[in-house]
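1. here are the coordinates; sequence isn't available:
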């Protein structure tokens, strides 16, 4: 699968993106191996995530991804949607809010939709806020909604 960037913009032009929907990323398949690795890394080995046999009898009929696993995909999927040229450094400042609104069953395909909601000057560049929506194929509800905050630093006078 090729990763295509839907928007390329120069650092100084970031403020013009406020209100822009960036489109959706390529889908990524969520595997049991990914879920197990995330469980090992975070010590969150709840059966609904890591025990396929028990999960068959659970509320979703299969294992589901951790909400934070889904959220952790934000940077890599977001980079497919926006490329900022002229930035010397990009800093992921975190999440402003996040809600896990639907499960992500194992073997699901997840895509990210993003909209730029704010761009504010900060020391050395701009701070961007993007409203993220994680979409799961076959689900009517998004798996997660969140605001991601990123700083793009560089010479904005150019």
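-> It's in. Given the structure is predicted, the values throughout are model-derived calculations rather than measurements.

2. When you work out contacts or count neighbours from here on, use the C-alpha atoms and nothing else.
-> OK.

3. What sits closest to residue 123 if chain neighbours are left out?
-> The shortest distance from residue 123 to any non-neighbouring residue, by C-alpha to C-alpha, 6 or more residues apart in numbering, is to residue 153 (8.0 Å).

4. second one coming, line it up with the first:
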């Protein structure tokens, strides 16, 4: 169940709190292949299933790290619905650390905590601690802090 936030003041009420966890999203080979085409990143570890079975330490293809990062907005909106916006801007990614590879057909979900909210003359600067969890894995795919700017109406 997602949280609905309609103003800077409402957002500030969640400062320092874990906001929730998204649903799981399964990363398929088709999604990996389409991401490779879009980014021109055609490394065999992502695309060549036969070679990955025999030559990679993972036993199969893996998702691009940046593919998993690109899922942030999609998974974030499952946790928090921000309403009454003129615009949302992806502002910053800081201290992002990839902890483990995400194997093809793995399910991932986002866990988010609102670290801080700053009022920049009516624009909300929200720093969010993010963890991309991999189903049935001990370590997350990545951890880090992202910042969104919310221009409320």
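-> In hand now; what should we look at? Quick caveat, the model's predicted, so the values are computed rather than measured.

5. TM-score for these two?
-> The TM-score (TM-score structural alignment, normalised by the length of structure 2) is 0.93; 151 aligned residues with a C-alpha RMSD of 1.3 Å.

6. thinking again about what came up before, which residue lines up with the residue nearest to residue 123 of structure 1 in structure 2?
-> Applying TM-score structural alignment, one finds that residue 153 of structure 1 aligns to residue 151 in structure 2.

7. How about residue 23 of structure 1?
-> In structure 2, the residue matched to residue 23 of structure 1 (TM-score structural alignment) is residue 20.

8. and residue 40 of structure 2, what does it touch?
-> Listed by C-alpha atoms under 8 Å, 6 or more residues apart in numbering, the contact set of residue 40 of structure 2 is empty.

9. what's around the residue nearest to residue 123 of structure 1, how many residues?
-> 20 (other C-alpha atoms under 10 Å).

10. Now for the closest residue to residue 26 of structure 2 other than its chain neighbours, how many residues are close by?
-> Leaving aside its chain neighbours, residue 26 of structure 2 sits nearest to residue 107 (4.0 Å; criterion: C-alpha to C-alpha, 6+ apart). Neighbourhood size, residue 107 of structure 2 [other C-alpha under 10 Å]: 17.

11. Identify the residues contacting residue 107 of structure 2.
-> Applying C-alpha under 8 Å, 6+ apart, the residues near residue 107 of structure 2 are 24, 25, 26, 27, 134, 135.

12. So it versus residue 72 of structure 2, what's the distance?
-> 14 Å (C-alpha to C-alpha, to the nearest Å).

13. cool, residue 63 of structure 2 as well?
-> 14 Å.

14. what does residue 146 of structure 2 give?
-> Note on residue 146 of structure 2: its distance to residue 72 of structure 2, by C-alpha to C-alpha, is 9 Å.
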